[in-house]
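> I would like to see how this sequence folds:
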Amino acid sequence: MHSSSRTSTAARRLAAADPAGMIYGAIVSAAAMATVSLHTDQAQRVAIGTGVVLAIYWLADLYVHALSVRFDGDSRGLVRRLVHAAGHKASVLKGGVPTIAAYLVTYVLVRDVSVAAYTALGVTIVLLIIAGYLGARQAGSPERAAVVEGFGAGLLGVLVVVAKSLLH
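Down below sits the predicted model:
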């Protein structure tokens, strides 16, 4: 398969998977991990703390969606609106999984909370770059502009790393 057709296929798959939710999940999990890893040297606490913050963000996102559809005239009860939102907003949780998984795998290999956290943040930056690049290519941007947009998206992750470094 040609490189541009692989890029197009990847961009279409990402577009179908709710990229906004996935990007939010990745950024929330990275920010949570950067913060939690500053306060403990217990790997399990970092992973669980990050997961809990991601889950709370997801629940808040569900509620915001369930509330906002009321203004569009949705007359269903709260539970039905939340269940409906949960199906559409699962991408937030999926977006946080790579950060947490990278952290756990790295920790198992090196047994260092800080190294594992920075590695997971690096993985998040790469994923943000890829998402930005694929989104730009899906929109028809030329290669160079897509690369610039990809690196622009990655800057969000870099800000998290800088914040972690400054707070440490």
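> C-alpha from now on. contacts and neighbour counts both.
OK.
> quick check, central residue of this structure?
Centrality entry for the chain: nearest residue to the mean C-alpha point is Ala26, 1.3 Å, by C-alpha atoms, centre = their mean.
> tell me the SS of that one?
Using DSSP: H, G, I helix; E, B strand; the rest coil as the criterion, the local structure at Ala26 reads helix.
> can you pull the contacts of it?
By C-alpha atoms under 8 Å, 6 or more residues apart in numbering, Ala26 lies in contact with 92, 95-99, 124, 128.
> next one: it from Arg45, what distance?
Counting by C-alpha to C-alpha, to the nearest Å, the gap between Ala26 and Arg45 amounts to 19 Å.
> all helices for the protein, in order.
If DSSP state H is used as the criterion, the helices of the chain fall at 3-16, 19-36, 43-68, 78-110, 113-138, 143-167.
> and the fourth one, what does it pack onto?
When contacts are defined as 3 or more C-alpha pairs under 8 Å, 6 or more residues apart in numbering; DSSP states H and E, helix 78-110 sits against helix 19-36, helix 43-68, helix 113-138.
> and for comparison, fold this next one:
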Amino acid sequence: MRTALRPHHLRWTGERDLAHAIYGTVVGTAAMATAGAHRTLGGTVATVLVTVAVYWVAERYADALAAAVRGPDRRARIGRALRQGWPTIEAACAPPVVLVAFVLVTGDLRAGVVVALAVSTVMLSALGHAAAKHAGATRLVAVGCATGSAVLGVVVILLKTFLH
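Take a look at the predicted model:
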């Protein structure tokens, strides 16, 4: 319970957690960028959450299936496989929360999507930096990883720009 109440940046300390958080942020951001065709807040948020959930379930299913075919202790391995990857969902929820808050205050969905995509890009940069530092990278390498992760967000913003 204590772990669940800790802020995300304190919970996502392992390499796998950070990788899942980056993955969830990218998938959620890409879904948000393409969901602009809905032209409703509810449709956009639902698209993001359902898309991330489908990706998460598919990844967990694949891991559980792989765990099930290996020797003894199958149940324990399947249980671990199903519990892993939760940062994918957690990280993907932050941009839709920003979107909803922005739209409730301003009423502007298009601007809200842009703001949420910008927040996603900042998140990706921070997650890339945290992953590099966790791996023991130098400051310069950590900055490079932060930049590389932020580029993923920029690519998604460009995708949105060219799609709409």
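> give me the aligned partner of Gly140 of the first structure over in the second structure.
When the second structure is aligned by TM-score structural alignment, Gly140 of the first structure is paired with Gly136.
> how near is the corresponding residue of the second structure for the residue nearest to the centre of the first structure to Gly136 of the second structure?
With TM-score structural alignment as the matching criterion, the partner of Ala26 of the first structure in the second structure is Thr25. Distance of Thr25 of the second structure to Gly136 of the second structure, computed by C-alpha to C-alpha: 23 Å.
> wait, which of the helices and strands packed on helix 78-110 of the first structure is closest to Lys164 of the first structure?
Distance to Lys164 of the first structure, taken as C-alpha to C-alpha, is lowest for helix 19-36 among those, at 5.4 Å.
> and that closest one, how far out from the chain middle?
Using C-alpha atoms, centre = their mean, to the nearest Å, the mean C-alpha position of helix 19-36 of the first structure is found 4 Å from that of the whole chain.
> same check, this time on stretch 116-134 of the first structure
If you compare the mean C-alpha spot of stretch 116-134 of the first structure with that of the full chain, they lie 9 Å apart, counting by C-alpha atoms, centre = their mean.
> try stretch 136-152 of the first structure
Mean C-alpha position of stretch 136-152 of the first structure versus that of the full chain (C-alpha atoms, centre = their mean) differs by 19 Å.
> tell me which residues are up against it.
By C-alpha under 8 Å, 6+ apart, the list of residues contacting stretch 136-152 of the first structure from outside reads 7-8, 11-12, 128-135.
> determine how far the last residue of it lies from the first.
With C-alpha to C-alpha as the measure, the ends of stretch 136-152 of the first structure fall 11 Å from one another.
> list the buried residues in it.
With burial defined by 16 or more other C-alpha atoms under 10 Å, the residues of stretch 136-152 of the first structure counted as buried are 136-138, 146-147, 149-152.
> let's have these in TSV, adding distance to Ile56 of the first structure.
As requested, those are arranged in TSV below (distance: C-alpha to C-alpha, whole Å):
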residue	distance to Ile56 of the first structure
Ala136	30
Arg137	32
Gln138	31
Ala146	33
Val147	33
Glu149	30
Gly150	28
Phe151	29
Gly152	27
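> hmm, Val154 of the second structure is touching Val122, no?
No: using C-alpha atoms under 8 Å, Val154 of the second structure makes no contact with Val122, being 9.9 Å away.
> buried set for stretch 66-80 of the first structure?
Of the residues in stretch 66-80 of the first structure, Ala66 count as buried by neighbour count, 16+ other C-alpha under 10 Å.
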